[in-house]
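K.L.:
sequence unavailable; structure follows:
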């Protein structure tokens, strides 16, 4: 029902059928057209069965909804359009039975009446695409901690002053046990918000949303908040929380088309529900066909596919693995309070987006209206994890799928960077140098050093070490309470070496023998010192000189 309604609306908005809405309506109703659609009946049947088994048409206490759209990779042909509520546009039916709906949850508002749904972490794939496009690697290391971020750290070339703002915003990870530094690959697989924020801090917010636009991602309906700059448009909200949290309401069919680009060498195709139309005379009738464009360079798409495959084999999208061994890429998404739950993914042949959640506001216990969490309604919050595989396994059995293209070395190999020498620099200057190179810097406190108090004494890893970009570097400040052990100790007599140490301020000097015997500082010579020459130590500490006591000296 909803798919047929979608086909009708698609034609009635097609200028090929008339210049005005009235003309298009007349031609559709009286044209005698034979319309051949793209729907795959096997996939549709599998989707319908899985949806019925996991999501009821209506539930008390929640406006329950589910929608799944599948498109063919590389063509945009719509293969599946499923939802939990059967179609009806009869007012009496809609008023008496909440298990029916005239609204198509799968499409944009103008093609079915839905305002879309927040896509949650499925939007992270867009941020990842921009990460790879700008020359970064999925094995670069990023800070994944929950924290408060300065808005000025978010570059935004299309905004005043070239940054997002001058305030701050806090964010948290879904799993607060997730801390420290992780690879981008792990941050994606485990859907760690902090990792995506760190990635965006190294990119341009405007360009991230430009990439989303190229992928065809847009709001399902016009923005209704008059206070937002996107009011009255279907443009996405250009805010940091979108890059990891997917706060805009988007149609499932839009997300399926975008993920088809990740699986299809970066080519995005507008969804089309029609294969052909013939008139009563048997001649083909022209209609608006899919338009395919390159949204991403093939090597960028391959890098995204690599990371999203890892999310299936090693991450939260493990339910998206094929029963037939067909390679799949996928990403899950859950919005605040578990209102919306998503699985979006693809093989090289078919892309599918499944949403399960709260379709609209319901009256809450206090009389207000709001959206209800899917938690507490049986297995509703996990239903997408059953519906999506049912559709895709049917697609795999019918169409198969190839291995995804190999990603470029640059997108999957860790970028190695040499740690600069920051010894003797002011702490803030050292931090600035290291962060500009992409390192995550931590304060190691003070250590014994001959460097002036308060300046940098050392780093760990040490200067010159080659480590992965984004790795942690600990910076230590000097307490000014150490001196270098002087040179020239080894080979000198014990007494001579002791005199040298005393002159450098080290008053506590002990002798020990290399191989037994009694140490004689006058006769025996130094074979080693602890600490060694060049090392730094407190002058109040003890320096031990090892002598060659077993050898006779004149």
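P.N.:
Thanks, I have it. These numbers come from a predicted model, not from an experiment.
K.L.:
only C-alpha atoms for contact and neighbour calcs from this point on.
P.N.:
Will do.
K.L.:
what residue is smack in the middle of this structure?
P.N.:
residue 124 (3.6 Å; Cα atoms, centre = their mean).
K.L.:
need the contact list for the residue lying closest to that residue once chain neighbours are set aside.
P.N.:
Spatial nearest neighbour of residue 124, chain neighbours left out: residue 244 (5.2 Å); criterion: Cα to Cα, 6 or more residues apart in numbering. By Cα atoms under 8 Å, 6 or more residues apart in numbering, the residues touching residue 244 are 120-121, 123-124, 127, 193, 196-197.
K.L.:
next, residue 244: secondary structure please.
P.N.:
Here residue 244 is helix, with the state taken from DSSP: H, G, I helix; E, B strand; the rest coil.
K.L.:
next SSE after the helix or strand containing residue 293?
P.N.:
Using DSSP states H and E, residue 293 sits in strand 292-294. Next helix or strand after strand 292-294 toward the C-terminus (DSSP H and E): helix 298-314.
K.L.:
give the buried residues for the next helix or strand after that following helix.
P.N.:
Sequence order places strand 329-334 as the next helix or strand after helix 298-314, per DSSP H and E. Buried residues in strand 329-334, counting neighbours by 16 or more other Cα atoms under 10 Å, are found at 329-334.
K.L.:
which among the contacts of residue 244 gets closest to residue 68?
P.N.:
The closest of those to residue 68 turns out to be residue 120 (Cα to Cα; 16.0 Å).
K.L.:
correct me, but the residue nearest to the centre of the chain touches residue 241?
P.N.:
No - counting by Cα atoms under 8 Å, residue 124 does not reach residue 241; the two are 10.6 Å apart.
K.L.:
got a list of what residue 114 touches?
P.N.:
Residue 114 neighbours (Cα under 8 Å, 6+ apart): 103-108, 220-221, 251.
K.L.:
take the residues you listed and keep only those in strands.
P.N.:
Among these, none falls in strands (DSSP state E).
K.L.:
alongside the first one, take a look at this:
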């Protein structure tokens, strides 16, 4: 028998002896030529590359300063440990039960091999005799097979061939195994091989390695295993399927019969441990008397174990599966994810996540008899793109049986894009108006500038759209959410009150293609990956977009126009302790900071006194915008401080239920409740992260370039419009009015002449119908003269008493030169007539 040292020196001799003594008898039985197997032996590479063992991947979330496990994934439940983290009992059990001469042979136990060959000759197949090193080789080869994809028929065939080559009963395989074992012993120490074997061995089902086995079967560690427990686990390695001890109902190896098959093998190992003086007689006696009583402690895996954070967990998993950093194709990435032992440290803030989950659960029921109702709260950090929370009103599951139990279950992540486990997205309504506002400001318009928001019919072909293939036509008559929103409206007023007709009028002056490009600059895209629509109605939010995308865009507005793509992973450490660079955010200057800061100013309007009034009670600057689609089927509220941006969506997953006509919770409608939902969420966000003041918006973008409105009275409408155009102002027809001006000429303007207005402002022009004339000014005249003048001008006359022709008019109403319709009664205030002079008498 060769010793360990001699094995390293005389390995070539051993190899020759093995081929002659061990292989040839088996070949004789099978009819294979001996020189063929010798050729196989000599042609094999000497060393076997030992790949990293399959290990569980764990996703972590943030709880304050602590990283806490969120979910674990594995194809093989394995927790590799070092040599000194395994009890001596487990090491001794493995050697005594599987390879008593492990520390004295050179990789192949000649005595065991010869015994196995003799068994082969008698039984007709290659059997037994494998040393621990050979078993380690077999498991290493099998691990390589387990990493192969098995989706297609061809892949399955390749996988099975690999398994057969690694574990099949054939002389050639045995020869390969021996050669590799010899090479392994040259490269690694005995202790390294033993710990490698104990870490790689299968212990039934998906349990691999002594540490995972100790946890699963006995709720302990490999370091704390007793001789009885260790021998019971090593027994499983011999026949993992029939000797595992997690099925109490098994007829042959269940709890009812004391797990008899496992106990039989266990006691055999204990006897060998005693025989080789690895345990005392007392330990042996105590161990064999110990009943097999497993404490099954499953290691749950998958995102369903993450509770309300499951959809964020699923998002992280999809990030890995979609990123070429983690493998050339999806199959490789999936294998690496489930086997690579990654520690994935994410951006999820469990404190905000808890608020999001409790809030969404309070306001949006998982199942509702009147609607297929969905809801999402998702938040990101401006400047970093880190996703801080992601909650929705469903219970996550991938199990078809569970998914069929009701609408409260789904595997679809409504917060994300389709490629990341999400849905097809949802129409975003008026939240999309911010991109028209961006283009409005980019083109030199201001928040004070006004447009005609009256309801009217547009010829869609008249809208400018320079995107390739754009061709819109036909009449379109957009309306508003509420009555009374028409008239001349400033861009600020239109934003504060979300006036559809005003934004359509703004878009009519712009390029629809540029509005789309502005949205894209803020990271906006459809959830399915199709191009954003640019038809005129798109400015009111008809594109289907994911909530995470809208939160990201608003974060860009609050971040001086710098939009950072969302990321969910802060750090990744692989199974070897090496850091892997996670997908990084990409920050883009979406618009000039001055434009973004003006957008932020405008978007404070809806929260301060507009469609989301009373949402912000934090005392910090906050911007936001509501969104409501046709029929009130989808509702949105997106908001941001300088530190946290959040999006809330609630609406129909399927069907067409009006969100203003149902009362699912709190005795109110989702339309009314959305302000309360986001108030709760953003208050918590500010409480945790704070918030800064938004930078001041430049005057030229808020007030615009100011011009003095000239007096246009008496001008023809064409002359007045020409003058206004020259000043950079627009005009609207206010209709005819009573005026002293000649009929058909301008009688008045709104604003009035002399007012300072922003360029682009719409000036309302009123035309005279010529129905008024100036009242003659008769103050100071004798009543007789005044009566004649007023009567001649067509007015009626009334006095305050008296009608002496010589009385003087002290006052009149209407006043002199005031416009009035002929026939109007003029009231005169007369002074008493003067007394005649007195004639004197002589005396």
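P.N.:
Yep, that arrived. Not measured: the values here are computed from a predicted model.
K.L.:
average offset of the strand holding residue 293 of the first structure relative to the second structure?
P.N.:
Following the fit onto the second structure, the mean deviation recorded for strand 292-294 of the first structure is 0.5 Å by mean Cα distance after the TM-score superposition for the first structure.
K.L.:
to which residue of the first structure is residue 382 of the second structure aligned?
P.N.:
Matched to the first structure by TM-score structural alignment, residue 382 of the second structure sits across from residue 73.
K.L.:
so its match sits against residue 256, correct?
P.N.:
No - under the criterion of Cα under 8 Å, residue 73 of the first structure is not in contact with residue 256, lying 9.4 Å apart.
K.L.:
mind jotting down where the strands sit in the stretch 451-600 of the second structure?
P.N.:
Along the stretch 451-600 of the second structure, the segments classed as strands by DSSP state E, counting those that start in this stretch run 458-459, 475-476, 488-490, 544-545, 562-564, 569-573, 579-580, 587-589.
K.L.:
contacting residues around the first one?
P.N.:
It refers to strand 458-459 of the second structure. 473-477.
K.L.:
so where in the second structure does the strand holding residue 293 of the first structure end up aligned?
P.N.:
Going by TM-score structural alignment, strand 292-294 of the first structure sits over residues 587-589 in the second structure.
K.L.:
just give me the neighbour total for the residue nearest to residue 288 of the first structure when sequence neighbours are not counted.
P.N.:
In space, and not counting its chain neighbours, residue 288 of the first structure is closest to residue 14: 6.4 Å by Cα to Cα, 6+ apart. Neighbourhood size, residue 14 of the first structure [other Cα atoms under 10 Å]: 17.
K.L.:
which residue in the second structure lines up with residue 14 of the first structure?
P.N.:
Checking with TM-score structural alignment, residue 14 of the first structure has residue 323 as its match.
K.L.:
kindly report the same for residue 440 of the first structure.
P.N.:
Mapped onto the second structure by TM-score structural alignment, residue 440 of the first structure lines up with residue 732.
K.L.:
am I right that its match is in a strand?
P.N.:
Yes - judged by three-state DSSP, residue 732 of the second structure forms part of a strand.
K.L.:
pretty sure it contacts residue 760?
P.N.:
No - Residue 732 of the second structure lies out of contact with residue 760 (Cα under 8 Å); the separation is 11.9 Å.
K.L.:
contact partners of stretch 398-413 of the second structure?
P.N.:
304, 311, 314-315, 366-367, 372, 392-397, 420-423.
K.L.:
returning to what we had before: go through the strands of the stretch 451-600 of the second structure and name the closest to residue 806 of the second structure.
P.N.:
strand 488-490 (53.9 Å).
K.L.:
for the closest one, grab the matching residue range in the first structure.
P.N.:
Counting by TM-score structural alignment, strand 488-490 of the second structure sits on residues 181-183 of the first structure.
K.L.:
following superposition onto the second structure, what is the mean distance for that stretch?
P.N.:
With mean Cα distance after the TM-score superposition for the first structure, stretch 181-183 of the first structure averages 3.0 Å from its match.
K.L.:
where exactly do the helices run in the stretch 1-150 of the first structure?
P.N.:
Assigned by DSSP state H, counting those that start in this stretch, the helices in the stretch 1-150 of the first structure fall at 2-12, 21-30, 41-54, 91-96, 124-133.
K.L.:
which residue in the second structure aligns with residue 359 of the first structure?
P.N.:
With TM-score structural alignment as the criterion, residue 359 of the first structure matches residue 653.
K.L.:
okay, now that match: neighbour count?
P.N.:
Neighbours of residue 653 of the second structure (other Cα under 10 Å): 19.
K.L.:
contacting residues around it?
P.N.:
372-374.
K.L.:
now for the strand holding residue 293 of the first structure, which elements pack on it?
P.N.:
strand 267-269 (3 or more Cα pairs under 8 Å, 6 or more residues apart in numbering; DSSP states H and E).
K.L.:
can you map out the strands along the stretch 1-150 of the second structure?
P.N.:
Going by DSSP E, counting those that start in this stretch, the stretch 1-150 of the second structure shows strands at 57-63, 66-73.
K.L.:
tell me the most buried of these?
P.N.:
strand 57-63 (a mean of 22; mean count of other Cα atoms under 10 Å).
K.L.:
and the contacts of that strand?
P.N.:
67-74, 313, 337-351.
K.L.:
run the last query once more with 7 Å
P.N.:
67-74, 337-351 (Cα atoms under 7 Å, 6 or more residues apart in numbering).
K.L.:
cool, stretch 815-834 of the second structure as well?
P.N.:
739-740, 771-778, 794-800, 804, 806-814.
K.L.:
same question, stretch 349-364 of the second structure
P.N.:
61-63, 308, 375, 377, 388-393, 665, 677, 681, 684-685.
K.L.:
kindly recompute the last result at 6 Å.
P.N.:
For stretch 349-364 of the second structure, contacts defined as Cα atoms under 6 Å, 6 or more residues apart in numbering pick out 62-63, 388-389, 391, 393, 665.
K.L.:
which of these fall in strands?
P.N.:
Per DSSP E, the subset of these in strands is 62-63, 388-389, 391.
K.L.:
mind putting the residues you listed in TSV, distance to residue 764 of the second structure included?
P.N.:
What follows is these, written out as TSV (distance: Cα to Cα, whole Å):
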residue	distance to residue 764 of the second structure
62	58
63	59
388	49
389	49
391	49
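K.L.:
so which of those residues is the closest to residue 182 of the second structure?
P.N.:
Taking Cα to Cα as the measure, residue 182 of the second structure lies nearest residue 62 of these, at 47.8 Å.
K.L.:
okay, now the closest residue to the closest one other than its chain neighbours: neighbour count?
P.N.:
The shortest distance from residue 62 of the second structure to any non-neighbouring residue, by Cα to Cα, 6+ apart, is to residue 349 (5.0 Å). The number of residues packed around residue 349 of the second structure, counting by other Cα under 10 Å, is 20.
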